Every structure is written in C-alpha cells, then in structure tokens.
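J.: Structure of the sequence below:
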Amino acid sequence: MYLGIDLGTSGVKAVLVDHDQTVVAQATAPLTVSRPRPLWSEQDPESWWQATNSAVTELRRCYPRDMAEVTGIGLSGQMHGATLLDGRDRVLRPAILWNDGRSGAECAELTRRVPELPRIAGNLAMPGFTAPKLLWVAEHEPEIFGQIAKVLLPKDYIRLRMTGRYASDMSDSAGTLWLDVAGRRWSPELLDATGLDEDEMPELFEGTEPTGLLLPEVASAWGLGDAVEVAGGAGDNAAGAAGVGVLKPGSAFLSLGTSGVLFVANAGFAPNPDRGVHAFCHCFPGLWHQMSVILSAASCLTWVTRLTGAAGESQLLAEVEAAGRSTGSLLFLPYLSGERTPHNDPHAKGVFFGLTHEHTRADLARAVLEGVAYAFADGQGVLGEAGTEITSVSVIGGGARSRLWGGILADVLGRPLTYHAGGDVGPAFGAARLGRLAVTGEDPLTVCTPPDSDFVSEPDPEASERHAAKLALYRGLYRNLQEMFRVQAST
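T.: Below is the predicted model of the structure:
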C-alpha cells in the first residue's frame, strides 16, 4: 500500500493506493486562506499539519488494516509558498502563498540584481514565486528576516513534521527562483541576491528518491509501520503529471483546480520566460516541463456560485446546462487574483463586460466558464509561440468533474480533451505513485501510465469558430483595461 498526500490551497487530500494502482480510499480536510490586506494571501503552516493529520487519521479510522500495510508516502503541494522557520523550527510568520501579489517591486529589484535570472531560473521574476517574497520580508519585516534559519515550501514543511528532515524535490524547488533549473541545483548567485545561502535551503532530491523515514511517533499516530519511506514528491502540477502519465515529451494535461495549468512534458530545459511561460524540472530524473498558469480557474466558479446565491456549484452548472444558450457578447475576465501567463500582472482584476437586464445567474456562470477557457487559450497560444508541440491533453482537478465545462474547453482550445477515471484525485494519486517508486525503484514509465479513459470531449468546429471571434474581444478587453488596473492599484 502507498499513501499520497496533497497539500492544496483549499484543503489537504490523502489517498490510499494499492499495488494494482487502485484508489482504495481517500479523505480530505479543508483549509482557509487569509487575505489581511489587498494583494496578500497567507496561511498558517500549523493548519496544514492539522489538516494533514485529520485526513490521514480519517483513513486510519476507516481502513486500519490497509493503512498498516503502507510502505511508502509521496507528498505533493501548492508551489511557491514561503514558510519561514527559526533555528528551533518555529514558524516566524504566516506563510506567503503562491497567489500573493505584494512583491511586484521586489521582482523588479531581483531582476536588477541578477539580469541573468530568467536564463538561470527559466522564468521571469513574478510575485507568485518564492524569492521575491523573501526580498519583501527583508524590506518590510527585517526583524523576522534576521531570524530565518530555513525557508521551506509548503509540502516540505509537512515533510519536516513527518520525518524531521529538511528536504525538497526538483520540481517544487524550481518554482522558487533560487534553482539553477538546467543544472538541477541551488544557484548561489540567485540565493545571494536575496541575502540567503544554501544553509537556509533544504537538501535537494529527485521526486522518486527517498528522503527519510516517517518518525516513529507520527507512524504510530497514523497507524503505520516502523519503516515507511517518504519520497521527494513533487509540486502539485508535476505530481498531477505523474498521476495521469504525462512523462513523454509533448504529452500534456490541463488542470482545473483553484488555479489553472496547462502542463507539457519536455525532454530538455526549454525556457520561454518573455511570455510568462514557466520552465521547471519534472519530478522524474532527466525530465523537464513547461507550464502556462492562470491564477484563478475553478475558484472562479466557486466565487460566482457564492456571489449569485446558488445552492452549490453542481446546481449552478445544472442551471447553465438547462438554459442551453449562448451568453452572446457577455465576457468575463477571470483575473480575481491577478494573472500570470501571459500577462504577469498582479493588478489585473475580474470583470464582467456586456451585462444587460436580460442576463440571468446561469448566463453569468456560463460567462465564467468561458472566461476561464479563454485564459487557457492564451496559455496554449504562448506555448505554441515557443514551438512547443502538444500531442495529447488530459484533464485533472476538481473542475474535471464537469462535462459541460469540458465541452466549452475543447471548443475554445480546438482539440480533444481526455478525461480519466478518478481524474479529480489528481496530484494526490501522483504523489502515491512517487511514494511507491521511492520504495521499489521501478522504472517510472512502467508505473506512471495514463489511467483508463473515462470519456473524450471532442471540439465542435462551429462552436470553435464562434469562440475564436469572442476570444479576440476578450483579449482586446484586457488590453484596454490594463492601464486602468494599474491606476486603480495605485489609488
């Protein structure tokens, strides 16, 4: 048996997987995000540990015999978060999350200090990444910065609580702007630019490598044995790729989670930072990947559900399907947390454009589904500009449960999308696979195969043509509002 633990933004998911790669059980525990000031997004790392314990102990309660047979654990987690610890492993302040936009000025300063940063790190300096957050802390909270002994990514804080070891994997660490992504090692130059060195960093491992055994007290509390290996694991997107078998160059997935990701596997390091494309290490040795990232995806559906007073997301989607009509020229910009690819604009905002008296709640919801799809189309476009060829696309994440949304996405992107059985398990399942590989040493290609296909959403050529015209309006709307977003942010 193998356990996968995924530390997301809205909750922790734990899945129990047997040797036949069947998901025996899963459990979740919710998390909340604190937004104490505009552009800020934070969480208490202690809440991560409490939620992890809650999810895992629920599995123990319901499946004690299966849990006792676990030999390997894989970790997946939200990327880029800055968890700051002192010399006694005490958390110095709330963790600054991936969708926090406060460090825009620090991004410019970091690039000024290291003009070669995009070449080394494979990415532009953006507020979501970890390194600019540390410059912000140094400038605005120097008393905290002076106490830092270790900087850990969110899932690696959970690892510390599980194993007592400071460790991270290549895929997650590639999202810090401190990694030499081509060389798969910490960059002294990038660390020095933020006043840090390798002593403050965790040890690096490949995602398939063991990083340490579960502490005896944790193993006992979780009902596990005394020799459980914890794998290097992965950032949430690379773990999602492991879960749906996206290893071969050109294979891709689209993730509809809190944020949205179009992820493509690469045989080599292929940066294209000028258009906001990310180039990271994969969680498997000798592989890399590219990503386009939108900061708000399924979270937009959650938002419009709450805004309109619908009983739940499923009910609202049913209303959209029952209405069965186009939204006409109604547009939605899904930039509720700013945007990353291709705009790199923390000041961008969500916008409904073209509202009339005739529009209903279902119309607003459909516009949201379309707006997120258009943001994905922007990401697909900039990947294509870089010469990246996409051969196949799987869909994962909570939004993968909606066939309606899948049809809209296929029409907008103009390509078939494959939905897999259990696709909503996503990164947690991939993490369990990495936990297995850390124990068995098997070839990843024999373990990380695509799950069975549930259905394929095929594009409708006529609908694709209609969306192409509307996508042009969507792009023009952002261009016309871009400067206004910046003015608004400065007032």
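
J.: From here on, just use CA atoms for contacts and neighbour counts.
T.: Noted.

J.: the longest helix in the chain is where?
T.: Longest among the helix segments of the chain by residue count, using DSSP state H, is helix 461-490.

J.: how far away is Asn436 from Tyr166?
T.: Residue 436: Arg, not Asn. Applying CA to CA, to the nearest Å, the value for Arg436 to Tyr166 is 21 Å.

J.: more crowded one of those two?
T.: In this view Arg436 and Tyr166 are compared by other CA atoms under 10 Å, and Arg436 has more residues nearby, 33 against 20.

J.: Without its sequence neighbours, what residue ends up closest to the more buried one?
T.: Gly72 (5.6 Å; CA to CA, 6 or more residues apart in numbering).

J.: so that neighbour makes contact with Ala231?
T.: Yes - between Gly72 and Ala231 a contact is recorded at 7.2 Å, counting by CA atoms under 8 Å.

J.: out of the two, which sits in the busier spot?
T.: Under the neighbour definition other CA under 10 Å, Gly72 and Ala231 were set side by side, and Ala231 has more, 34 against 27.

J.: so where do the strands sit in the stretch 1-150 of the chain?
T.: Counting by DSSP state E, counting those that start in this stretch, one finds strands in the stretch 1-150 of the chain at the ranges 2-7, 11-17, 23-30, 42-43, 72-77, 83-85, 95-96, 150-152.

J.: which residues are in contact with the second one?
T.: What that stands for is strand 11-17. In this structure, residues lying in contact with strand 11-17 by CA atoms under 8 Å, 6 or more residues apart in numbering are 1-7, 23-32, 48, 51-52, 55-56, 59, 67, 425, 428-429, 432.

J.: Please generate a structure for the following sequence too, so the two can be compared:
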Amino acid sequence: MSTAEGPLVVGIDSSTQSAKALVVDVGTGRIVATGQAPHRVTTGAGRESDPRDWWSALTEAVRACGPAAHQAAAVSVEGQQHGLVTLDAEGSPVRPALLWNDVRSAPQARRLVAELGGPQVWADRIGSVPGASFTAAKWAWLAEHEPESARATAAVRLPHDYLTERLTGRGTTDRGDASGTGWWAGPTEAYDDTVLELIGLDRGLLPEVVAPGEVAGTVREGELPFARGTLVAAGTGDNAAAALGLGLRPGTPVLSLGTSGTAYAVSTRRPADPTGTVAGFADARGDWLPLACTLNCTQAVDRVAALFGLDREAVEPGGSATFLPYLDGERTPNLPHASGLLTGLRHDTTPGQILQAAYDGAVHSLLDALG
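T.: Predicted coordinates:
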C-alpha cells in the first residue's frame, strides 16, 4: 500500500435504488476510489426488490473501485431499513424482499398495535409503535397473504444483513437495524419473544445481533475483489450509518433528504413516543436515534420532474401551485393509503412552478415531522 498512509477500508451503501462503494484511507481520510450501480424496484401493488439484484449492484460498485478494494483491511455494509428478506434453507430468496415503503402491511400494523395492548405498550416495551414500514408488520402480512412463502422461510434478514451474510457466510445484524424491526426491544436490547409469538415468527430464523465495535466475520472466497480474511464490520441501517459518519453527538438534529425524508438526533436516553411519530431506534455506537420519517421526498420530486420531462433543477419561482407529495401513502403522518394532491393551478402556471411546489411539499412534510 505504498500510495496510502494508513489502512484502506471499504464502505458500501445499499439504498432503495442503488449500491455505492467508497474506499477510504483511514490515515488521511482521503477517498481512494468510488463505484456505483443501480438496481431495480418493482412498482404496482407494492414495493419489492430481488435481493440478488442488490448483490449484483454491490459487486459492480466494488469492482468499479479497482485494485484498491483488494487492498482493503476491512469492509462494512449499510442499507435501507425495515425491508423483509426471506431466505430458504440454501440461502436463496424465497420471494422478492418487501421494502420499507411497501404499505400493504398497514392493516397488519394496526392489528399488531391493538393485540399487544395499544401504542403505549409498544412504546414502553419496544421503543416504537409499528407502522406499515416495520418488518414485524411485513412478516405478519406475508404469513397472512402468502403462507406458503412463510413456511418455506428458513432465515429472516434485513437488507444489510443479507449482503453481510453473503460476504461472511454468517447470519448477523446490529442493534441499529434490528431496532427497526418491531421485534427487538430497546429496554432489554434483545429479541422480544412476546412479539415474535404474536406475529408467528420463530426466533431461530433471526440473525445474531452483533454489538457495536464487534466484528461480524471475515470475507469468504467469492466473486468480489476482496482478499480472503478481510474483516467485515456489523454494518447498520442507513440513518444510523449517516449519524455515525457525521460524528453526531446529542443535541444536534439532522434533516436527510433521500428517497424518504428523515429527521433525527442522537440521544443518550431511550425514546418511547406512544404517538408513533418518533421511532425509538438504536444508533451504531450504543446510544439511541429518535427518528421521524416521511415516505415521500426526492422520489416524489423526481416523479413530478419526469411527468413534465424536466431536469430536477428546472424549477421556476412564483405561482400559486401547492403539491402534497403523498405518492406512496405516508408514514408521518400515518396515512398509508393517502395519495398525492396538486392544487392552486392557474392558466399561467408553468411546469417549473409545479416542480418547485413538489420540492416545497416534500420539505414541508419533513419539517412538519421534525416539529
């Protein structure tokens, strides 16, 4: 490693729409190489992706980093939260993963909240009140609508768990991503058997929760250009990873604009909001990450831009258009079956003004969640 002043590490982001890889020199913080590749999300009745597409995109992104990836001393994967990955006994996906923004499980979420005793019980016991995004509701939906898929499932994983397991051959997760499932309890920092029984999920199907700072495993032989034995960190969910990368400390709020919009802060106190607005997530360092999330952010803006054939920067000032961006339903407020709304149109309203209204609507929704 004559060109580096310290060991190289690889960070991988597997988001809703693409995989990104970054090789960094630990000694200097210098970015040595980057790579990116898209993957697919189905539309229609729900939001799903084939986990094998994530792996293919990850492989392409890492290979684009060139020889630097092979020199890496360690690698870590973070990914989109909440997604339900079901694997068979051979480790192959039983069906496409149900993504965080698939709202078909809204009825199951409402039923689970009631059956455990209501929102306050969930907030006290788990730390969050589950909505349609939470993995527990998605498993309940799968068991109800596709019982044959549930019976064929030999392992349940989150998106970043699936990718880490393909690197190491070992089923692991971390407390940050586990806290978004609805079956990992903040007060005990362990899987909750009462919730697992409620949704009909065997604890033996779940991955081991790796503590902050622990190693998840090492790279096994495979198609990626990593040296065999390269250390693999536990990884985490996307928002916990962002907080870690920012060096976030208690008292500083963050707004994040992505496919979804999030508002969060690190806290030393475990959150428990019975309204369900603030999720009581764990962070990647051993603290907590109270978080509010909207389903519709940049993806809603991009959709409006595409409808008019505009670049996303082609906004125009003025006009009276107002755009409610609930194209995928909404999580905050909890309106999973809502739809978008465009109002205030005039004869002189321009497409650029409507695009500006889409930006305004997405940001206003997030600021409302922050409040």
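
J.: Which stretch among the strands of the stretch 1-150 of the first structure approaches Ala310 of the first structure most closely?
T.: When those are compared for distance to Ala310 of the first structure using CA to CA, the nearest one is strand 23-30, at 20.7 Å.

J.: Surely Asp86 of the first structure touches Ala149?
T.: Yes - counting by CA under 8 Å, Asp86 of the first structure touches Ala149, with 4.8 Å between them.

J.: circling back to that earlier point, what do Gly72 and Ala231 of the first structure both touch?
T.: By CA under 8 Å, 6+ apart, Gly72 of the first structure and Ala231 have these common neighbours: Gly435, Ala438.

J.: re the thing from before, now the strands of the stretch 1-150 of the first structure as CSV including distance to Pro127 of the first structure?
T.: What follows is these, written out as CSV (distance: least, CA to CA, whole Å):
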stretch, distance to Pro127 of the first structure
strand 2-7, 21
strand 11-17, 23
strand 23-30, 25
strand 42-43, 13
strand 72-77, 18
strand 83-85, 15
strand 95-96, 10
strand 150-152, 17
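
J.: right, so of those, which gets closest to Gly384 of the first structure?
T.: Of all the strands of the stretch 1-150 of the first structure, the one in closest proximity to Gly384 of the first structure, counting by CA to CA, is strand 72-77 (27.7 Å).

J.: hang on, the earlier thing: the strands of the stretch 1-150 of the first structure: which one's closest to Gly312 of the first structure?
T.: Here strand 23-30 is closest among the strands of the stretch 1-150 of the first structure (CA to CA), at 16.6 Å.

J.: The residue nearest to Arg436 of the first structure matches what in the second structure?
T.: Taking TM-score structural alignment as the criterion, the aligned counterpart of Gly72 of the first structure in the second structure is Ala74.

J.: And for Asp192 of the first structure?
T.: Checking with TM-score structural alignment, Asp192 of the first structure has Glu197 as its match.

J.: any idea which element that match lies in?
T.: Glu197 of the second structure is part of helix 193-199, with elements assigned from DSSP states H and E.

J.: and stretch 431-448 of the first structure, which stretch of the second structure?
T.: Per TM-score structural alignment, stretch 431-448 of the first structure has no counterpart in the second structure.

J.: what about stretch 136-155 of the first structure, start to end distance?
T.: Start-to-end, stretch 136-155 of the first structure (CA to CA) is 22 Å.

J.: Then stretch 126-137 of the second structure?
T.: Distance across stretch 126-137 of the second structure, first residue to last, is 14 Å (CA to CA).

J.: on that earlier part again, quick one: buried residues of the longest helix of the first structure?
T.: Residues of helix 461-490 of the first structure classed as buried: Ser464, His467, Ala468, Lys470, Leu471, Tyr474, Leu477, Tyr478, Gln482, Phe485 (neighbour count, 16 or more other CA atoms under 10 Å).

J.: All the helices of the stretch 51-200 of the second structure, in order from the start?
T.: Listed in chain order, the helices of the stretch 51-200 of the second structure (DSSP state H, counting those that start in this stretch) span 51-63, 106-116, 119-125, 135-145, 147-152, 159-168, 175-178, 193-199.

J.: sorry, that was for the stretch 251-371 of the second structure
T.: 298-308, 351-370.

J.: Could you identify which of these is most buried?
T.: For those, the stretch with the most neighbours on average is helix 351-370, a mean of 22; neighbours defined as mean count of other CA atoms under 10 Å.

J.: how about that helix, aligned to which bit of the first structure?
T.: Going by TM-score structural alignment, helix 351-370 of the second structure sits over residues 361-380 in the first structure.

J.: Next, the mean deviation of the matching stretch compared to the second structure.
T.: Mean deviation of stretch 361-380 of the first structure from its aligned counterpart in the second structure after superposition (mean CA distance after the TM-score superposition for the first structure): 0.9 Å.

J.: which residues touch that stretch?
T.: By CA under 8 Å, 6+ apart, the residues outside stretch 361-380 of the first structure that reach it are 260-262, 277, 292-294, 296-297, 300-301, 304-305, 308, 316-317, 319-320, 323, 326-327, 330-334, 341-342, 405, 408-409, 412-413, 471, 474.

J.: Quick one: buried ones out of those residues?
T.: In those, burial by neighbour count holds for 260-262, 277, 292-294, 296-297, 300-301, 304-305, 316-317, 319-320, 327, 330-334, 341-342, 405, 408-409, 412-413, 471, 474, counting by 16+ other CA under 10 Å.

J.: Compile the buried residues of helix 461-490 of the first structure into JSON lines and extend it with columns for distance to His140 of the first structure.
T.: As requested, the buried residues of helix 461-490 of the first structure are arranged in JSON lines below (distance: CA to CA, whole Å):
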{"residue": "Ser464", "distance to His140 of the first structure": "48"}
{"residue": "His467", "distance to His140 of the first structure": "45"}
{"residue": "Ala468", "distance to His140 of the first structure": "45"}
{"residue": "Lys470", "distance to His140 of the first structure": "43"}
{"residue": "Leu471", "distance to His140 of the first structure": "41"}
{"residue": "Tyr474", "distance to His140 of the first structure": "37"}
{"residue": "Leu477", "distance to His140 of the first structure": "35"}
{"residue": "Tyr478", "distance to His140 of the first structure": "32"}
{"residue": "Gln482", "distance to His140 of the first structure": "28"}
{"residue": "Phe485", "distance to His140 of the first structure": "24"}
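
J.: Out of these, which two sit at the greatest distance?
T.: Using CA to CA, the buried residues of helix 461-490 of the first structure reach their maximum pairwise distance at Ser464 and Phe485, which is 29.8 Å.
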